[in-house]
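Asks: Give me coordinates for this.
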Amino acid sequence: MREDDLYINKIDWITITIYALLVIMGWFNIYAAVYDEQAAKSIFDFSINSGKQLVWIGTALLLITIIMVADYRLFENLSLVLYGIFLLFLLITPFFGKEINGQRAWFEIGAFRLQPAEFAKFATALALAKFMERPSFDLSQFKYQMQALLIIMLPVALIMLQPDTGTAMVYSAFFIMLYREGMPQRYYVLGLAFIAVSLLALGIENNLYIVIGVVAVVVIFILLGKKKLSRILAFTILGLATIAYTYSLDYVVSKLPEHQQNRIMVLFNPDIDPLGVGWNVTQSKIAIGSGGFAGKGYLEGTQTKFDFVPEQHTDFIFCTLGEEFGWVGSLVVIFLFCALLIRLVFLAERQKNRFSRVYGYSVISILLFHFMINIAMTIGLFPVVGIPLPFFSYGGSSLWSFTILLFIFIKLDSHRIQLLGRMK
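Replies: Prediction:
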């Protein structure tokens, strides 16, 4: 058997099939989200979003072809170069980018816009994989933890200059990959505790209740533990730090832009202003709920037809699906995403070198984060932060970046035997 034939046989067609299904279903839902019964334009009409998305899908196929015919070693060899290039793009975006809704996050090219922060995700994943493939790299050691953290935080800091909080949050997904690669569990325990305290501080109006709770917990830990001075001192300092953080968080939130404060308020009290700051989430939940078990039918969604949900073709595309295809349609799409993620875990675990495995788990982490947060946004379980549903939401930058992210891993997986040979 020729090497080319062997390569074709090693391509994971299951993953490619799931990708194709999600992209096609997303395209039909984008058309439904912008469908106007009066105008009745074709799904192929380039003057509406479904037609524009078709252009992005076509160019995505071109990107896939380039990735699959390129030398698999190219991605490893150019990983740090690509990371540096996209850091440079992120650096100049706040100065030369197109301002939309108070953010300079896009470069405008004719009728299309590109968002460098979306592409920086796969570049960051490649850079992490390159650094972590070294035999000496050990995430149990502090210096290596700081190296990994620096690679992640550099693009985050530059994205916050735009400012684009939602996209910056996505980079926290890399900590899922770091956990698989040996990051100590204590950091994740502290992280969960930090999130819990933050939610309590934001959700409870009177901080006095939190202070009483923290003091009670500290006293219980001291009484139950060994009565050593060092232990008592440590718990006391931790308790005081928690109380100080609670009050400082209130101050920080008060300095956020008004629209971001409103998003946080709506999370804890969705009914606080259903006709104002809570409009998006309220209408999204109405759309999903009105779909019932089997939905109203394709292009028959009333919430969709009458534009009740803003940004329904992008961040809130899931509510179009829920209204027109109901619980059944939503379940099918969720099943496809879960099948894709499970398949990618299988592929990542069978990799023959650390570079491919680290990159594979980075892909899984980013897709999982987008999938969970986007759907949580549409049903009111998470603040609206502008995170698209992978392969489904309208947008060229989103589709291109997720396509590149995924197919680089498919390419690496198809050459895992050659990668093993290089290690020997």
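
Asks: hey, let's count contacts and neighbours off CA atoms from now on
Replies: Noted.

Asks: what's in contact with the host helix or strand of residue 83?
Replies: Secondary structure assigned from DSSP states H and E places residue 83 in helix 79-96. Defining contact as Cα atoms under 8 Å, 6 or more residues apart in numbering, one finds that helix 79-96 is touched by 104-107, 116-117, 119-120, 123-124, 126-127, 130, 154-155, 158-159, 161-162.

Asks: Could you pick out which of these are located in helices?
Replies: With helices taken from DSSP state H, the overlap with those comprises 116-117, 119-120, 123-124, 126-127, 130, 154-155, 158-159.

Asks: Give me the buried subset of those residues.
Replies: Judged by neighbour count, with 16 or more other Cα atoms under 10 Å as the criterion, the buried members of the ones in helices among the contacts of helix 79-96 are 116-117, 119-120, 123-124, 126-127, 130, 155, 158-159.

Asks: Kindly reformat the residues you listed as JSON lines containing distance to residue 323.
Replies: Converted to JSON lines, those look like this (distance: Cα to Cα, whole Å):
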{"residue": "116", "distance to residue 323": "32"}
{"residue": "117", "distance to residue 323": "31"}
{"residue": "119", "distance to residue 323": "31"}
{"residue": "120", "distance to residue 323": "34"}
{"residue": "123", "distance to residue 323": "36"}
{"residue": "124", "distance to residue 323": "36"}
{"residue": "126", "distance to residue 323": "38"}
{"residue": "127", "distance to residue 323": "41"}
{"residue": "130", "distance to residue 323": "44"}
{"residue": "155", "distance to residue 323": "37"}
{"residue": "158", "distance to residue 323": "38"}
{"residue": "159", "distance to residue 323": "34"}
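
Asks: this one next, for a side-by-side:
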Amino acid sequence: MSNQPRSFFYNVDWLTIALYLALCTIGLLNIHSAVFNIKHDSIVDMDTNYGKQFIFVLSSIVIGIVILLLESRFLSALAPAIYGITIFLLVLVLVIGRNVGGNQAWISIGGGFRLQPSEFAKFATCLLLARYLSGANVKVTDIKSFLIAAAIIALPMGLIILQPDMGSTLVFCSLIFVLYREGLSPLFLIGAALFIFLFVASILFNPLYVIAGLIAFTALIILLFKRFKKLVITMLIGLVVSIAFVFSVKYIYNHVLQPHQKVRIDIILGITSDPRGKGYNLRQSKIAIGSGKLWGKGYLKGTQTKFSFVPEQSTDFIFCTVGEEWGFAGSVTVLGIYLFLLLRLIVIAERQRSPFSRIYCYGVASIIFFHVMINIGMTIGLVPVIGIPLPFISYGGSSLWSFTILLFIMLKLDSNRMGMIYA
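Replies: Have a look, this model is predicted:
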């Protein structure tokens, strides 16, 4: 093997970087179009959101280059410290944070700039989770290891929900896919899907009907597979837990969820209709996307976004601008880029020699997948509006920087995959 020093560009996955730059460019163009002001027509005008986003993109590229210059071993070694700093910031924001849109999630830095610690908690949690699960004698199938891994995920979730920011809190739930890849029983995924189904069913129907259905389904499974004692015991335990959950749904719905969250769920489920009130945002979002038809209205020609019919058109609802101005063809193109990126992330994760790198890469894929699925889903009415950004496209420095750090740490680990295997 040659002892010549490796260049900065050695083994970097340029295809992923190209996808990253494509999404950042798409985001900048759509932010420029969504909040375009004829008096500030330059895309680099610092008095506008698109001007600020231009700076965010440039600084993100610098951050990415710096990460690629780091020594990979430091990322694993510094994981506990990085996690600890983000936990401190999440506590600090509850004390001195600025309330924006009902969430005390921002720390004012000065000069009009605000930092959102919950965004940076994502890559910090992925790092520590990868550090822990890649340790010796750690198996996610062991109850102790599972509980510690769950605590690593749950701690930032608990602090973020106090802000309260339900959207950012739910993002961390996507890390269950990481645990599943590392050996967690698929029963946990099935159980999670079941609880979502039971939550919706218990809101739509009388809980007694739901429980009757559960009992009938469990009895059928036991009759068909009564020879398998473990399965029978599991089904009975699941039945008891499910019944307890069904009875708790009404309490959670009425006393835990905030009023606006309940209204959003009611609108999605069709329980209520309020097109000029609470359902206004979703209705305008659908109108904007649908009005784009096949090829869109053209760049800077969207009317729904231009005249502020769509709320938060440069952040949470940025996909409306894509749909209105780029049409179905443009929307499919953007979705295709995301799909290609996610598939690429999985390929990168599976080729890692280091358990730490593999686990971290799956964390990146899980978080980006959740953001894309929920953000686009809420703009077209498939999921309740919970307010999370579209990766690399939505306006915001904290969001873009955190996703850049998340992705480029993965690229750095991948570039070193043929080197020494480390925990």
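
Asks: Which members of the buried ones among the ones in helices among the contacts of helix 79-96 of structure 1 are the farthest-apart pair?
Replies: 130 and 159 (22.2 Å; Cα to Cα).

Asks: which residues in the stretch 201-350 of structure 1 form helices?
Replies: In chain order, the stretch 201-350 of structure 1 shows helices spanning 207-224, 229-254, 258-268, 279-290, 302-305, 317-349, with DSSP state H, counting those that start in this stretch as the criterion.

Asks: Next secondary structure element downstream of the last one?
Replies: When you say that, I think you mean helix 317-349 of structure 1. Next in sequence after helix 317-349 of structure 1, counting helices and strands by DSSP H and E, comes helix 354-378.

Asks: Can you list the buried residues in that following helix?
Replies: By neighbour count, with 16+ other Cα under 10 Å as the criterion, the buried positions of helix 354-378 of structure 1 are 354-371, 373-375, 377-378.

Asks: post-alignment, the helix or strand following it versus structure 2, mean distance?
Replies: Note on helix 354-378 of structure 1: by DSSP H and E, the next helix or strand toward the C-terminus is helix 396-414. Average distance between helix 396-414 of structure 1 and its aligned residues in structure 2, after superposition and using mean Cα distance after the TM-score superposition for structure 1, equals 0.5 Å.

Asks: who does helix 396-414 of structure 1 touch, helix- and strand-wise?
Replies: Helices and strands in packing contact with helix 396-414 of structure 1 are listed as helix 3-10, helix 49-69, strand 112-114, helix 116-132, helix 354-378; criterion 3 or more Cα pairs under 8 Å, 6 or more residues apart in numbering; DSSP states H and E.

Asks: switch the cut-off to 7 Å
Replies: Taking 3 or more Cα pairs under 7 Å, 6 or more residues apart in numbering; DSSP states H and E as the contact definition, the neighbouring helices and strands of helix 396-414 of structure 1 are helix 49-69, helix 116-132, helix 354-378.

Asks: quick one: that helix aligns where in structure 2?
Replies: Equivalent residues of helix 396-414 of structure 1 are located at 397-415 in structure 2, counting by TM-score structural alignment.

Asks: Can you verify my assumption that residue 119 of structure 1 contacts residue 403?
Replies: No: proximity of residue 119 of structure 1 to residue 403 does not meet the contact threshold set by Cα atoms under 7 Å, at 10.2 Å.

Asks: Now do stretch 380-395 of structure 1: everything it contacts.
Replies: 22-23, 26-27, 30, 53, 166-167, 263-264, 267, 281, 313-315, 317, 367, 370-371, 373-374, 376-377, 399, 402 (Cα atoms under 7 Å, 6 or more residues apart in numbering).

Asks: State the number of residues packed around residue 148 of structure 2.
Replies: Close neighbours of residue 148 of structure 2, defined as other Cα atoms under 10 Å, add up to 15.

Asks: ok, now residue 242 of structure 2?
Replies: One way to gauge burial is a neighbour count; for residue 242 of structure 2, by other Cα under 10 Å, it gives 20.

Asks: Also residue 165 of structure 1?
Replies: The local packing count at residue 165 of structure 1 equals 17, with neighbours defined by other Cα under 10 Å.
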